[in-house]
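>>> got a predicted structure plus its sequence, pasted below:
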Amino acid sequence: MDLLTLSLILLGVLFVCLALGLWVGFSLMVVGLTAMTLATPAPVGAVFATKAWAALNIWDLTALPMFIWMGEILFRSRLSSDLFTGLAPFTRRLPGGLLHVNILGCALFAAVSGSSAATTATVGRMSLPELRARGYDDRMAIGTLAGSGTFGFLIPPSIILIVYGAATEQSIARLFLAGVLPGLMLAAMFAGYTMFWAWRNRDRMPPPEPAVPWREKLRAAALLLPTVLLIVAVIGSIYGGLASPTEAAVVGVVGALLISGLSGGIDRKGAWDSLKGAAVTSCMIGFILVGAAFLTGAMGYTGIPRTLAAWIGDQGLSQYALLAALLLFFIVLGFFLDGISIVVLTVSVILPMVLAAGIDPIWFGIFLVLVVEMSQITPPVGFNLFVLQSITGRDIFTVARYAAPFFFLLVAATVILTLFPEIALWLPSTMSAR
């Protein structure tokens, strides 16, 4: 059987499995099994066992369930209401007003969560009712939240950066640092667009709210202090060399429990639910990692990755041409797969080409995460769209239409990062110089 026919068969099997609703991890296993059955007499069981063990026996992955648990704890706490109350006095006089609470609130929660869906749900369940009650345009209220919710993938501690680092054997601490400035840049781009939209559409904005006395602003800022301290404890301990990402994750869990317990925002049932939620999410990611590892091994037997890499190499593409092709490739994948699946499924095939083109793997990790963020707000498998559909009652394609301007801002951010790679590499280089 020629490689083109085999590739088409495997793609067909993958899409059939996904269309039938089979979990992504198991879908990847079925495709791997099909590939090995058609292409090689090698023992499937032995290959699966070896690849599954190698995929999960990685020390860096121990940080993953802890960061997920930290996000689950904060999701069930009073943090969302504190974020809205704390940020509102500082944003109500800006062009765009309280729409900026979505952007800043998502940026802050992303810095203590690591999950895009959790960020969207936590900020959205508090901000959307408040914005609607004040007469803000529903299109922008939902759009800013959908776009800003993707910060959970980029701003550290990012779950997907941990997965990428483990899959490519890159330093997770350096990846975390590389995500800081691009995350801030993206937040500034979203805020700038919101101001521009508000200036152009003054008739769709509610009347300006009265100025807030400084005493009230200081009282509101105090509500943000626990979140800021938790960010400093987690990210600061990594950047200062005091803790590894895994140790910092434990610090984050302890801090989240203290914040939630002292504020009265979580009880014993909530703590138990957060632990169960973290276990379910961690197991889901584990299944995806195992399925992708098995599929990667099976694809090695077929020879498809080697042929593909050789074909791309023969094209003589420049760095920019290669990245443009990968951008389109990942956007198309994002229509059908979630972010973590995209990373673990493609990185073993793509990374050798990237390294051969002279592209820094730390920088490429941030580039990949930016592209994967787009998949969060593209139908039919955009997780942020599903979250907002459940919160707002709007259909998924309506939410996607509202989020479209922020999709194009993500594309623009990717182009800027490509033209100015130091945006991602400056902080990691300062850590290496120490």
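Received the coordinates, thanks.
>>> when you work out contacts or count neighbours from here on, use the C-alpha atoms and nothing else.
OK.
>>> quick one: the helices in the stretch 251-400 of the chain?
268-302, 304-314, 319-334, 339-356, 361-375, 383-392, 396-419 (DSSP state H, counting those that start in this stretch).
>>> relative to residue 149, which of those is closest?
Smallest distance to residue 149 across the helices of the stretch 251-400 of the chain (Cα to Cα): 7.0 Å, for helix 383-392.
>>> got the buried residues for the closest one?
Within helix 383-392, the residues scored as buried using 16 or more other Cα atoms under 10 Å are 383-389, 391-392.
>>> if we can go back for a sec, any chance of a markdown table for the helices of the stretch 251-400 of the chain, columns distance to residue 85?
Below are the helices of the stretch 251-400 of the chain laid out as a markdown table (distance: least, Cα to Cα, whole Å):
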| stretch | distance to residue 85 |
| --- | --- |
| helix 268-302 | 22 |
| helix 304-314 | 52 |
| helix 319-334 | 35 |
| helix 339-356 | 31 |
| helix 361-375 | 27 |
| helix 383-392 | 20 |
| helix 396-419 | 25 |
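>>> what's the most buried one of those?
Highest mean neighbour count of the helices of the stretch 251-400 of the chain: helix 361-375, a mean of 25 (counted as mean count of other Cα atoms under 10 Å).
>>> can you tell me the centre-most residue of the protein?
residue 153 (2.1 Å; Cα atoms, centre = their mean).
>>> where does it sit: helix, strand or coil?
Three-state assignment for residue 153 (DSSP: H, G, I helix; E, B strand; the rest coil): helix.
>>> what about versus this one:
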Amino acid sequence: MDPLVLGGLVALFTIAVLFSGVSVALGLLIVSGGFLVVFDGMRSLELMPEIFFGKLNSFALLSIPMFIIMGASIASTRAGADLYEALERWLTRVPGGLVVSNLGACALFSAMSGSSPATCAAIGKMGIPEMRKRGYPDGVAAGSIAAGGTLGILIPPSVTMIVYGIATETSIGRLFLAGVIPGLLLVSLFMAWSIYATVKSGNAQVLTKSVYTWKQKFEILPRVIPFIVIIIGVLYAMYGGIATPSETAAVGALLCIVIAVVIYRLWSPAGLWMILRDSTRESVMILFIIGAAGVFSYMLSSLFITQSIAEWIGTLEVNRWVLMGAVNVFLLIAGFFLPPVAVILMAAPILLPIITIAGFDPIWFAVILTINMEIGLISPPVGLNLYVINGIAPDISLKTILTGSLPFVACMVIAIIILCFFPGLATWLPDYVMGTAT
């Protein structure tokens, strides 16, 4: 059978299996095993365990559970509330300042936790009721938190970037640095829209009601600064050549637990156990998907599907930006239905040869891919962040939350367009800090 036709069959069967309700990892194993048996015989199943565990035999993977523990320890404290309150005190006089404060808190919290749902829950529990109380439209209040929560998969340290680095054998350090400027760009676009929407709605005057003294502004900082210092310390240790990403993640996780215990009095063994339990559960889920995706990639390569697709794309006489547009549409659709980790692990083996042949930088493409995944987090039907916000504020309809999120989706699309015109926004910092990639 022609490999391209076979690739189409694999795509159809994969979609059907995943839509049947089975987990992503199990679905990938079912599809991989089925096609290997049909086209390579029963003996091919003997290789599946070796490939599965071989994919997990990487020191870099240790950084995933460590960063997850780091985020879980922060999410279990009042760190989110403190971040929100600190920024609210400092930005209260800015037009749209409360929304800007929430977005800033989301950016900082998501950078520490790396979890979109945790960010939405931590910041939204305080931010949404306060914004609504001060007269902000429900759509702006809910949409800003839903969009702000997505920043965690772009701003370093990012578990999504780690997964991309492992799947494509790309430098994780470079990927982290590549997300910094685009992350700040997205935050700026979100804030600009929030200020505009607030002024346009006529609610800018509500921001003058809260006046804080300089003492009140500074007294909240000691609770926030330690976490910011940890982020800076983690990045410095990584890029200063002091430690590897895995070692840095372990130290960061330990320091976050210590801060949770010392500053937030998380003395309870039950609380510490919950951090470890939740972190283990999420880590195992991600690692299970990584192992299954390794088997899936082996199946695609063994049946010459990946090679044939890359070769076919290389023979097409189309503008490379048309090709990139098609790739973005594919990523958007995939992100509507699957979590970012699954999309990256499934698509990277196929897309990486394509974008390389077309002359695109894999580091730059990682940022484009990640922003597409952010759009999926606030887009139906799966849109996890939409349901988290609805759980926090059940009296705000999903339609209102979605409507409020759409302008932020437009901001993400604008960010992708800007990055296409100015790819150096993603590649300059990695090249400056770590030297030009060879």
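Structure received. This structure is a prediction, so every number in the text was calculated from the model and none was measured.
>>> which residue is the nearest non-sequential neighbour of the residue nearest to the centre of structure 1?
residue 116 (5.6 Å; Cα to Cα, 6 or more residues apart in numbering).
>>> contact partners for the residue nearest to the centre of structure 1?
By Cα atoms under 8 Å, 6 or more residues apart in numbering, the contact set of residue 153 of structure 1 is 110, 114-116, 159-161, 369, 373.
>>> run a quick neighbour tally on residue 115 of structure 2.
Neighbourhood size, residue 115 of structure 2 [other Cα atoms under 10 Å]: 23.
>>> brain fart, residue 84 of structure 1
What residue 84 of structure 1 shows, counting by other Cα under 10 Å, is a neighbour count of 22.
>>> next: the one 4 residues further on.
By other Cα under 10 Å, 23 other residues sit near residue 88 of structure 1.
>>> what about it, distance to residue 31 of structure 1?
Remark: distance between residue 88 of structure 1 and residue 31 of structure 1 (Cα to Cα, to the nearest Å) = 49 Å.
>>> just residue 133 of structure 1 next, same as before
Distance, residue 133 of structure 1 to residue 31 of structure 1, by Cα to Cα: 49 Å.
>>> and residue 344 of structure 1, by the same measure?
14 Å.
>>> about what we covered before: pick the one among the contacts of residue 153 of structure 1 closest to residue 231 of structure 1.
residue 110 (9.6 Å).
>>> find the nearest non-adjacent residue to the closest one, please.
Nearest non-adjacent residue to residue 110 of structure 1, counting by Cα to Cα, 6+ apart: residue 152, 4.3 Å away.
>>> contact partners for the residue mapped onto residue 168 of structure 2 from structure 1?
In structure 1, the residue paired with residue 168 of structure 2 according to TM-score structural alignment is residue 168. For residue 168 of structure 1, the contacting residues are 347-348, by Cα under 8 Å, 6+ apart.
>>> run through who's touching stretch 428-438 of structure 2.
Contacts of stretch 428-438 of structure 2 (Cα under 8 Å, 6+ apart): 173-175, 177-178, 181, 239.
>>> so what's residue 375 of structure 1 closest to, chain neighbours aside?
Of all residues not flanking residue 375 of structure 1 in the chain, residue 334 sits nearest, at 4.2 Å (Cα to Cα, 6+ apart).
>>> how near is the one you found to residue 176 of structure 1?
Per Cα to Cα, residue 334 of structure 1 is found 23 Å from residue 176 of structure 1.
>>> CSV for the contacts of stretch 428-438 of structure 2, including neighbour count?
CSV is the format used below for the contacts of stretch 428-438 of structure 2 (neighbours: other Cα atoms under 10 Å):
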residue, neighbour count
173, 21
174, 22
175, 27
177, 25
178, 28
181, 18
239, 19
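>>> mind listing which of the residues you listed are in strands?
Within the contacts of stretch 428-438 of structure 2, no residue falls in strands by DSSP state E.
>>> which pair in those residues spans the largest distance?
Going by Cα to Cα, the pair spanning those furthest: 181 and 239, at 16.0 Å.
>>> residues contacting the residue lying closest to residue 345 of structure 2 once chain neighbours are set aside?
Leaving aside its chain neighbours, residue 345 of structure 2 sits nearest to residue 293 (5.7 Å; criterion: Cα to Cα, 6+ apart). By Cα under 8 Å, 6+ apart, the contact list for residue 293 of structure 2 reads 25, 28-29, 342, 345-346.
>>> at 10 Å instead, please
Going by Cα atoms under 10 Å, 6 or more residues apart in numbering, residue 293 of structure 2 touches 24-29, 32, 51-52, 55, 167, 287, 299, 342-347, 349.
>>> could you do residue 217 of structure 1 as well?
85-90.
>>> just the closest of the buried residues of helix 383-392 of structure 1 to residue 2 of structure 1, please.
residue 383 (36.3 Å).
>>> burial of the spatially closest residue to the closest one that is not a sequence neighbour, as a residue count?
Excluding its sequence neighbours, the residue lying closest to residue 383 of structure 1 (Cα to Cα, 6+ apart) is residue 376, at 5.2 Å. Burial measure for residue 376 of structure 1: 29 neighbouring residues, criterion other Cα under 10 Å.
>>> just checking, residue 376 of structure 1 touches residue 396?
No - in this structure residue 376 of structure 1 lies outside contact range of residue 396 using Cα atoms under 10 Å: 11.7 Å.
>>> need the three-state assignment for residue 207 of structure 1.
coil.
>>> hmm, residue 421 of structure 1 is touching residue 361, no?
No - when contacts are counted by Cα under 10 Å, residue 421 of structure 1 is not listed as touching residue 361 (11.6 Å).
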